[in-house]
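J.: After the sequence you'll find the predicted model.
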Amino acid sequence: MSRDLTIVTSNVHKAREVAAFFGGSVDVRHVALDIPEIRSDDIEEIAREKARYAYDHLHVPLIVDDTAFSIDTLNGFPGPYAAYVLSSIGNMGILRLMEGTLDRNARFTTAIAFADDSGVVVFSGTISGRIITAPRGTSGFGYDPIFEVDGQTLAEIPLEEKSAISHRARALTAFRDWFMNRERTGRG
């Protein structure tokens, strides 16, 4: 079995993070494909359907991901609509929504769906933290400058370190363990 894997995303930052995560043990290729996204509160269902669509178009072993950003005091908002909310109101809009709020707990959950000719398998990972009151850091992307874990925002943590602790890293670890074992045993 081949150790080639395609990541399907329009986000070049995610593609780099995934490639860095595998550190050369898997040949990670990046393809940007416009994938219609179903509306659901279930991040795993969204990732599963995106993977089916991508595989039907590309016919290569691939992964897609979807991430939810859930803020406790906002009843889980923006959840799976994180990308839309980020492009609409940005980090400063989130900070304005949270002005005067004491409960600043939040979490990222990433679902990674792998698809090949045998079907789709989904892996997920979560990281908990809190929303700070002003952006910090210059690394990362998206909500990273306002999301703090153990005293540092994800934007203050170097990519290599972030790639080891993030929600995406946790989902990727579960996927990698399964994928590498599958490669070794030749089973699906």
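T.: Yep, that arrived. Residues are numbered from 1 along each chain as shown.

J.: CA atoms for contacts and neighbours, from now on please.
T.: Will do.

J.: Go through the longest helix seen in the chain and flag the buried ones.
T.: Ranked by residue count, the top helix of the chain under DSSP state H comes out as helix 167-185. Within helix 167-185, the residues that count as buried by 16 or more other CA atoms under 10 Å are His167, Arg168, Ala169, Arg170, Ala171, Leu172, Thr173, Ala174, Phe175, Arg176, Phe179.

J.: Please compare the first structure with the one that follows:
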Amino acid sequence: MSNKLVFATNNVHKLEEVNAMLNGAFELLTLNQIGCNEDIPETGNTFIENAGQKSWYVYENFEMNCFGDDSGLEVDALNGEPGVYSARYSGSRDHEKNIDLLLAKLQGVENRTARFKAVISLVIEGKEYLFEGIVEGSIRHERSGTDGFGYDPVFQPDGYNITFAEMSMDEKNAISHRGRAVEKLVAFLKENS
């Protein structure tokens, strides 16, 4: 297996997080770097479907081994919203607007349990492998912290009294949903390389 892998993203934050965990074991290429400028469809109803759409799209159109991820926030009191719509919950990709909408919908709601879920679909030589990571926590009433992205300023993981946005990248990667999924991916890649 080549040590080059396409990560089906152009999200710099995700790339930094995953690169930090791979620790140089693989050379990650982004969609831009392989000349994929199309908007890969994300029309699935689940994280698994969306992650698979990305990795298969790259594998079939660029003939390169690839992994794609889909992740999001599931809030129990909102029946799992925002779920697969996490990145564009407010109708835009504006993190602040997404958080504002979430907090507005949770106004006066006592049950604030939530989880971040990430699914990675890895397609190698035409076979798909899936890796999932989950971190349980709750939604704060207001933002706290300046690091991270997305819902990090309002998500407090179980067992901590700070949000993801108050953690260093290393601290967050050690317990995050994407961190847990990537750990499984890295273990698999090292075993099979």
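T.: That came through, no problem. Bear in mind the structure is a predicted one, so any value in this text is a computation, not a measurement.

J.: ok, the buried residues of helix 167-185 of the first structure vs His59 of the first structure, which is closest?
T.: For the buried residues of helix 167-185 of the first structure, the minimum distance to His59 of the first structure (CA to CA) is 17.6 Å, reached by Phe179.

J.: and the closest one, what pairs with it in the second structure?
T.: Using TM-score structural alignment, the equivalent of Phe179 of the first structure in the second structure is Leu189.

J.: Same check on Leu58 of the first structure?
T.: Leu58 of the first structure maps onto Phe62 in the second structure, by TM-score structural alignment.

J.: quick one on the thing from earlier: other SSEs contacting the longest helix of the first structure?
T.: helix 12-22, strand 105-116, strand 119-131, helix 159-165 (3 or more CA pairs under 8 Å, 6 or more residues apart in numbering; DSSP states H and E).

J.: Buried deepest among these, which one?
T.: strand 105-116 (a mean of 24; mean count of other CA atoms under 10 Å).

J.: hmm, who's touching that strand?
T.: With CA atoms under 8 Å, 6 or more residues apart in numbering as the test, strand 105-116 of the first structure has contacts from 43-44, 47-48, 51-52, 55, 59-73, 120-131, 147, 167-168, 171-172, 175.

J.: how close does that strand sit to the second structure?
T.: Strand 105-116 of the first structure, aligned to the second structure and superposed, deviates on average by 0.8 Å (mean CA distance after the TM-score superposition for the first structure).

J.: so that strand aligns onto which residues of the second structure?
T.: Going by TM-score structural alignment: strand 105-116 of the first structure matches residues 113-124.

J.: and the residue nearest the centre of the second structure, which of the three is it?
T.: Per CA atoms, centre = their mean, the C-alpha nearest to the average position across the second structure is that of Ser71, at 3.9 Å. Under DSSP: H, G, I helix; E, B strand; the rest coil, the three-state class of Ser71 of the second structure is strand.
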